[in-house]
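Novice: Below is the sequence, then the predicted model.
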Amino acid sequence: MRLVVLGLSLSSSWGNGHATTYRALLRALAARGHAVLFLERDVPWYAAHRDLPDPGFCELALYADLADLDRFRARIAEADAVIVGSYVPDGVAVGERARAWTEHVCAFYDIDTPVTLAKLAAGDHAYIAPALIPAYDLYLSFTGGPTLDLIEARYGSPAARPLYCSVDPDAYPALARETRWDLSYLGTYSPDRQPTLDRLLIEPARRAPHLRFAVAGPQYPREIDWPDNVARIEHVPPAAHPDFYAASRYTLNVTRADMIRAGYSPSVRLFEAAACGTPILTDRWEGLETVLAPGTEILPVDAADDVLAVLRGQPEAERRRVAAAARARVLAGHTAAHRAAELEMHLHDAHGRRRNIAAGSRLAEAAAALTGR
């Protein structure tokens, strides 16, 4: 297929998790023979931090604004499918143009589904509006479970389907590295995640000064009081993620509040850490067991005592067993190749629905002509 994807960012992983998700998925699509054009809004905060300006697996083009997007109208019209992502600047206007310019399948890929639904409920239509959802042939959702039924029933999507994030196992191998930290966390600052990070990493660090911790990611406020045994790293580019995880005895997964409420919303970092062979401590959310088995493939924790019990008491053999089980589960079902195959299936199904609708319309017109209506 010829695909056009209009997404938040492919060129820069700075301050967003979209880039690594798109990179893994599009590389896997290219390996399956598809040609992809990725259109990215040229904004200064990503321009200053581009770590993949020239991807070899797809064509990347930047556009300055909505008017400049017109340069790609013919490419969008020619594509077999067009996908518009969440958090795209002027996303509603971009989606309306994409829908108007193509007669083929037009899909919305929501990498932030619980956040999107919370914004819609609050009347915030920054990148998707209720009236636009039924116009998309397909709503691809970062979140599975009951949320998919809600998107169809409340907002009128003709087809809401799960498309979780994934990992490229070639880019995220298990490495042998000297341990630098007992527990690490990799993620951009988020106000709703910070209380959990305080409870599950900062508080254990204060109570166990002999252990070593790390928090990597941008945008953390200066006023946070980091204990002396917590290393602060401003940014770890994707190419350095495997080294970061390999240097961590355990790593922590922290979920945004909206995603905990929705459930069934695994983070891309969860799959990446598992692929790298680092055991994961996580907060709890509904649907976790459909991704990794609690207790055997991932370790849920609720408080600092739980974290310290693992860090101080879990035998090394058990730590390695949990890591190996998670890695095997992810490689068996959560790689980018799996997601690319799922996306193909969803797009082909959407093409079939469009053909059936078009055929039904032609039959109705023919019947009306025969009866003189």
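Specialist: Right, received. Where do you want to start? Numbering: from 1, shown residues only.
Novice: hey, let's count contacts and neighbours off CA atoms from now on
Specialist: OK.
Novice: and the gap between residue 176 and residue 4?
Specialist: Going from residue 176 to residue 4 by C-alpha to C-alpha, to the nearest Å gives 39 Å.
Novice: Hmm, I typed the wrong one, I wanted residue 249.
Specialist: Distance, residue 249 to residue 4, by C-alpha to C-alpha: 40 Å.
Novice: what do you get for residue 29?
Specialist: 12 Å.
Novice: Return every residue with contacts to both of these two.
Specialist: Jointly contacting residue 29 and residue 4 under the rule C-alpha atoms under 8 Å, 6 or more residues apart in numbering are residue 36.
Novice: When residue 176 and residue 4 are compared, which one has more neighbours?
Specialist: Using other C-alpha atoms under 10 Å, the more surrounded residue of residue 176 and residue 4 is residue 4, with 25 against 12.
Novice: Determine the three-state secondary structure at that one.
Specialist: strand (DSSP: H, G, I helix; E, B strand; the rest coil).
Novice: Show me what whichever strand or helix holds residue 370 is packed up against.
Specialist: Take DSSP states H and E as the rule and residue 370 turns out to sit in helix 336-371. In terms of contacts (3 or more C-alpha pairs under 8 Å, 6 or more residues apart in numbering; DSSP states H and E), helix 336-371 is packed against helix 18-31, strand 105-110, strand 138-141.
Novice: Residue 314 is nearest to which of these?
Specialist: Of all the helices and strands packed on helix 336-371, helix 18-31 sits nearest to residue 314, with 31.7 Å by C-alpha to C-alpha.
Novice: what angle sits between whatever helix or strand comes next after the closest one and helix 18-31?
Specialist: Next along the chain after helix 18-31, taking DSSP H and E as the criterion, comes strand 35-41. With axes from the mean of the first three to the mean of the last three C-alpha atoms, to 10 degrees as the basis, strand 35-41 and helix 18-31 are set at 160 degrees to each other.
Novice: Identify each buried residue in the helix holding residue 370, please.
Specialist: Within helix 336-371, the residues scored as buried using 16 or more other C-alpha atoms under 10 Å are 336-340, 342-343, 346-347, 349-351, 353-354.
Novice: Serialize these to JSON lines and add fields for distance to residue 17.
Specialist: Putting those into JSON lines (distance: C-alpha to C-alpha, whole Å) gives the following:
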{"residue": "336", "distance to residue 17": "15"}
{"residue": "337", "distance to residue 17": "19"}
{"residue": "338", "distance to residue 17": "19"}
{"residue": "339", "distance to residue 17": "16"}
{"residue": "340", "distance to residue 17": "18"}
{"residue": "342", "distance to residue 17": "20"}
{"residue": "343", "distance to residue 17": "19"}
{"residue": "346", "distance to residue 17": "23"}
{"residue": "347", "distance to residue 17": "23"}
{"residue": "349", "distance to residue 17": "28"}
{"residue": "350", "distance to residue 17": "27"}
{"residue": "351", "distance to residue 17": "29"}
{"residue": "353", "distance to residue 17": "32"}
{"residue": "354", "distance to residue 17": "32"}
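Novice: Second structure for comparison follows:
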Amino acid sequence: MKIAFYGSSLLSSYWNGAATYYRGVIGSLAKLGWRTTFYEPDILQRQQHRDMDPPDWARVVVYDATPSALRDVVAEARDADVVVKASGVGAFDDELLDVFGAARENALRIFWDVDAPATLAEMRAAPDLPLRRALLNLDLVLTYGGGPPVVAAYRELGAAACIPIYNAVDPETHHPVESDTRFTADLALLANRLPDRERRIERFFLEPAAHSPNRTFLLGGSGWADKSMADSVRYIGHVGVRDHNAFNSTPLAVLNVSRDSMAETGFSPATRVFEAAGAGACLITDAWEGVEMFLAPGEEVLVARDGQEVLDLLAGLDRKRAAEIGAAARRRVLASHTYERRAVEVDALFKCELARIAERNAA
């Protein structure tokens, strides 16, 4: 069975937080017999910052961000059993909706939203968006978070069905490693600079750091070079996926800060949450509804409502306690939140939907 998947990038995590999610889901689906072609545009210098070679479990087509190249890749949708257009591709997002029209009659058509709260806010603000019209003719919306609020919102906008496929961990990719002095810190944060998260990062990370001159803070991610920071913060720029395990395994604790819309909606654990847990990190996350669905607060994750609580939680940590929390988090995600488990769910869903479409067309 063939999947045509149109997304931001499989090969590069540069300005592309969904990379490990795509890799985890698609790689695990390959083990179940699905053959995926992933189409990604050559934009934002992602191809110059690849952190993965083309894998043997997916065919990757990198296309120029031009109308003619777009037409070529859209036309290939006709060869697939399942056609997926993800949110936030970054080039010709509206025009890529044409892949659904190019798909054959018995294909399964899916919009896969990797930033559902933001996408929903955009559609509510602009009722004439092409995506909003396209929803009415799709078989399914999948999201990588959002829970009941997002499901209800998509149904209200006309989606036939909306099902969250949550982030998870690939234990072969994210696992504990030896400490690396490049990432030594009391608290580390890995996050690209984005407008809808910057103020929260100030509140939960930069301002606490400014009040803690005797602590060490490490910031990784793109876009922060011109940001004013306290001397206690060391900024190291983009951190490739190959270094994520060391980044998560080395500090005393690792911080997760949600984007505004995801924190407000809840039920939206970022990929970083599972990457850190998979590496056995002691994770501190900002508070959001539904966190207990994934990790137990106080036992497998520490939850902070503001910057002062981040500092209070740090003050209560030593290496032994941090290691206990990290080990508990790793046990939980390996038992309940792996991409192999997510892929089994997606495999069953795809097969059920394809059977329904075949039955409908035969009637």
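Specialist: That came in fine, so what should we check first? None of the values given here were measured: they were computed from a predicted structure.
Novice: Spatially central residue for the second structure, please.
Specialist: Centroid check for the second structure by C-alpha atoms, centre = their mean gives residue 18 as the closest residue, at 3.8 Å.
Novice: Identify the residue nearest that residue in space, chain neighbours excluded?
Specialist: Nearest non-adjacent residue to residue 18 of the second structure, counting by C-alpha to C-alpha, 6 or more residues apart in numbering: residue 114, 6.9 Å away.
Novice: And the counterpart of that neighbour in the first structure, how far from residue 164 of the first structure?
Specialist: Per TM-score structural alignment, the equivalent position to residue 114 of the second structure in the first structure is residue 111. With distances taken as C-alpha to C-alpha, residue 111 of the first structure is found 8 Å from residue 164 of the first structure.
Novice: Give the residues shared as contacts by the two.
Specialist: Common contacts of residue 111 of the first structure and residue 164 (C-alpha under 8 Å, 6+ apart): 141-142.
Novice: and stretch 275-282 of the second structure, which stretch of the first structure?
Specialist: Under the criterion TM-score structural alignment, stretch 275-282 of the second structure matches residues 272-279.
Novice: show me the residues around residue 3 of the first structure that make contact.
Specialist: Applying C-alpha under 8 Å, 6+ apart, we find residue 3 of the first structure in contact with 34-37, 79-83.
Novice: make it 6 Å
Specialist: Neighbouring residues of residue 3 of the first structure by C-alpha atoms under 6 Å, 6 or more residues apart in numbering: 36, 79-82.
Novice: What about those, which are in helices?
Specialist: Among the contacts of residue 3 of the first structure, no member falls in helices (DSSP state H).
Novice: May I see those residues organised as TSV, with distance to residue 160 of the first structure and neighbour count added?
Specialist: Formatted as TSV, those follow (distance: C-alpha to C-alpha, whole Å; neighbours: other C-alpha atoms under 10 Å):
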residue	distance to residue 160 of the first structure	neighbour count
36	22	22
79	21	21
80	19	17
81	16	23
82	16	30
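Novice: Can you say which of the helices and strands packed on helix 336-371 of the first structure is nearest to residue 227 of the first structure?
Specialist: Counting by C-alpha to C-alpha, residue 227 of the first structure lies closest to helix 18-31 out of those; the figure is 30.0 Å.
Novice: tell me the angle of that closest one relative to helix 336-371?
Specialist: Here helix 18-31 of the first structure runs at an angle of 80 degrees relative to helix 336-371 (the same axes, to 10 degrees).
Novice: So which other helices or strands are in contact with helix 18-31 of the first structure?
Specialist: Judged by 3 or more C-alpha pairs under 6 Å, 6 or more residues apart in numbering; DSSP states H and E, the packing partners of helix 18-31 of the first structure are helix 336-371.
Novice: which residues in the stretch 51-200 of the second structure form helices?
Specialist: Secondary structure of the stretch 51-200 of the second structure by DSSP state H, counting those that start in this stretch: the helices cover 67-75, 98-102, 116-125, 130-135, 147-156, 198-201.
Novice: Out of these, which gets nearest to residue 223 of the second structure?
Specialist: Taking these one by one with C-alpha to C-alpha, helix 198-201 is closest: 10.6 Å.
Novice: Any buried residues in the closest one, and which?
Specialist: Buried, per 16+ other C-alpha under 10 Å, within helix 198-201 of the second structure: 198, 200-201.
Novice: Stretch 253-263 of the first structure too?
Specialist: Neighbour-count burial for stretch 253-263 of the first structure, counted by 16+ other C-alpha under 10 Å, picks out 253-260, 262-263.
Novice: Also stretch 57-74 of the first structure?
Specialist: Buried residues in stretch 57-74 of the first structure, counted by 16+ other C-alpha under 10 Å: 57-58, 60-61, 63, 69.
Novice: From residue 328 of the second structure, how far out is residue 170 of the second structure?
Specialist: Distance, residue 170 of the second structure to residue 328 of the second structure, by C-alpha to C-alpha: 17 Å.
Novice: Residue 209 of the second structure matches what in the first structure?
Specialist: Per TM-score structural alignment, residue 209 of the second structure is aligned with residue 205.
Novice: how about that match, secondary structure?
Specialist: In three-state terms, and counting by three-state DSSP, residue 205 of the first structure is helix.
Novice: Residue 150 of the first structure - how many residues pack around it?
Specialist: The local packing of residue 150 of the first structure (other C-alpha under 10 Å) involves 14 other residues.
Novice: Tell me how far whichever residue in the second structure pairs up with it lies from residue 230 of the second structure.
Specialist: In the second structure, the residue paired with residue 150 of the first structure is residue 153, using TM-score structural alignment. Computed as C-alpha to C-alpha, the residue 153 of the second structure to residue 230 of the second structure distance reads 41 Å.
Novice: Thanks again, I'm all set now.
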